[in-house]
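In: My questions are about this predicted structure, shown below with the sequence.
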Amino acid sequence: CAPAASTAARGAGPAPVSTAARWAAFGCVLAPVVLVVYGASAGGVTWVAPVLAAVTGICRLLLRRAERGAAGARCAAGDVPR
């Protein structure tokens, strides 16, 4: 089996992991802004963006790992997408 190609490489649109990562990055920027707008101090929310970015990065790695594992299982079963 060839290495698993993402759906973006096959031309079927953006990969689900990339789309999720983009939304998560948007949330990392939006969350501190919303907290400040609703009354939290700017100094008090300085930790929010880096923590959310770290969680986003970890989740992205786990999603990629799961995607590769699923592709490997499909390959081993002989169910290769065309």
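Out: Cool, got the structure.
In: make it CA atoms for all contacts and neighbour counts henceforth
Out: Noted.
In: what residues are up against the closest residue in space to Arg64 that isn't next to it in sequence?
Out: In this structure, Arg64 finds its nearest non-sequential neighbour in Val17, 6.9 Å apart by C-alpha to C-alpha, 6 or more residues apart in numbering. Counting by C-alpha atoms under 8 Å, 6 or more residues apart in numbering, Val17 touches 60, 63-64.
In: Check it against this one:
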Amino acid sequence: MPSSRTPSPSRPGDERTTDLIRWAAFSCVLVPVVLLWYGTSLAGAAGTALGLAAVTAVCRLLLRQSERGAARSLPGNHPPPAHHRGRHQRTGTGVHRGGRHSGGNSPVG
């Protein structure tokens, strides 16, 4: 019998990310239950659950942002605008800008 869940044409890595988030959410429930089983206080287990949920939410956000960035860099998409170098298009430090130099360590020939 064919599966009722058919993969939809979505962003690359979307299914793996979804599975990862599901496992993380499962851990957010499982870890406090195990802590309670081994005698940790209810407040300690609740604090752990909240901490794990916060970390999971941040990781999910970063994964989604990374996927969007990867989708933008696929062939056919326009590259991001070039970085502006600043005033007078200078790069580097003052050593290579020209002008007078002190004698320094260079030999005189």
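Out: Thanks, I have the structure now. On a predicted model such as this, the values are computed, not experimentally measured, just so you know.
In: And the TM-score, once the two are fitted together?
Out: Once superposed, the chains reach a TM-score of 0.71 (TM-score structural alignment, normalised by the length of structure 1), with 68 aligned residues with a C-alpha RMSD of 2.0 Å.
In: picking that back up, counting neighbours, which of the contacts of Val17 of structure 1 end up buried?
Out: 60, 63 (16 or more other C-alpha atoms under 10 Å).
In: before we move on, the earlier item: what strand or helix carries the residue nearest to Arg64 of structure 1?
Out: helix 16-37 (DSSP states H and E).
In: Can you name the next helix or strand after that helix?
Out: Using DSSP H and E, the next helix or strand after helix 16-37 of structure 1 towards the C-terminus is helix 48-77.
In: isn't Leu42 of structure 2 right up against Leu36?
Out: Yes: if you go by C-alpha atoms under 8 Å, Leu42 of structure 2 and Leu36 touch, sitting 6.7 Å apart.
In: circling back to that earlier point, out of the contacts of Val17 of structure 1, which is nearest to Arg10 of structure 1?
Out: Arg64 (16.7 Å; C-alpha to C-alpha).
In: Ala15 of structure 1: how many residues sit nearby?
Out: 16 (other C-alpha atoms under 10 Å).
In: any idea which of the contacts of Val17 of structure 1 is closest to Thr7 of structure 1?
Out: Nearest to Thr7 of structure 1 among those: Arg64, at 12.7 Å, using C-alpha to C-alpha.
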